[in-house]
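> Turn this into a structure:
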Amino acid sequence: MNKTELIASMAEKSELTKAETALALKAFEAAVTEALQAGDKVSIVGFGSFETAARAARTGRNPLTGAEIQIAQSIVPKFKAGKLLKDSVN
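Here you go, the predicted model:
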């Protein structure tokens, strides 16, 4: 399912227009992004939680030349599925 299909599905279930649903989805994305940028954790009970984690600096290899390269430390977003979501998928 891509973003357009998700918006169509959400609009059908919520009885909102696709335009209103697209705005709601954009607002959700923006709110989660801002919270993660601030270092906060976003938890939606039953669905899951979004948080950030630090990835340490490491040595990698250039696949083309085989030369070693240094990969810098970075902060990455993580999602952990909640129990209700896990149970509904199984």
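
> okay, CA-based contacts and neighbour counts for the rest of this
OK.

> which SSE is the spatially most central residue of the chain in?
Centroid check for the chain by Cα atoms, centre = their mean gives residue 79 as the closest residue, at 6.1 Å. Counting by DSSP states H and E, the element that carries residue 79 is strand 74-81.

> And that strand, what does it pack against?
Strand 74-81 sits against strand 48-55, with contacts defined as 3 or more Cα pairs under 8 Å, 6 or more residues apart in numbering; DSSP states H and E.

> Please provide the structure for the following sequence as well, for comparison with the first:
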Amino acid sequence: MHGGTLTRADLGDVVHRRLGLSRAESAGLVERLLYHMCHALSEGENVKISGFGSFILRDKGERVGRNPKTGIEVPIAPRRVMTFRASQMMRDRIARG
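Take a look at the predicted model:
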């Protein structure tokens, strides 16, 4: 996990080692947590995890974009986007390295 990417399997392994659950139970716990987060976001709810950060939904209106290659203007449809805002605690931990 150092310098790489943290995966679902890595999270399940941490739960297995720290809580002593079976590997299957640990993987199931991680899957249920991610499912509930995804479900809340798909229903239009923001997700806030204290000490970690917030997943925030925003509706963007229609706007005009430009094809950088041709310069032709193209309408960009309205859409919903998700952003992540790290908590102050998380930002401090990242800054310390």
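
> what's the mean deviation for the strand holding residue 79 of structure 1 versus structure 2?
Its aligned residues in structure 2 lie a mean 1.1 Å from strand 74-81 of structure 1 after superposition (mean Cα distance after the TM-score superposition for structure 1).

> quick one: that strand aligns where in structure 2?
Alignment of strand 74-81 of structure 1 against structure 2: residues 79-86, by TM-score structural alignment.

> Next, the buried residues of that stretch.
residue 86 (16 or more other Cα atoms under 10 Å).

> Look up how far residue 67 of structure 1 lies from residue 35 of structure 1.
Distance of residue 35 of structure 1 to residue 67 of structure 1, given as Cα to Cα, to the nearest Å: 38 Å.

> Need the residues that contact the helix or strand following the strand holding residue 79 of structure 1.
Remark: after strand 74-81 of structure 1, the chain's next helix or strand is helix 83-89, criterion DSSP H and E. Under the criterion Cα atoms under 8 Å, 6 or more residues apart in numbering, residues 46-48 lie in contact with helix 83-89 of structure 1.

> Thanks again, I'm all set now.
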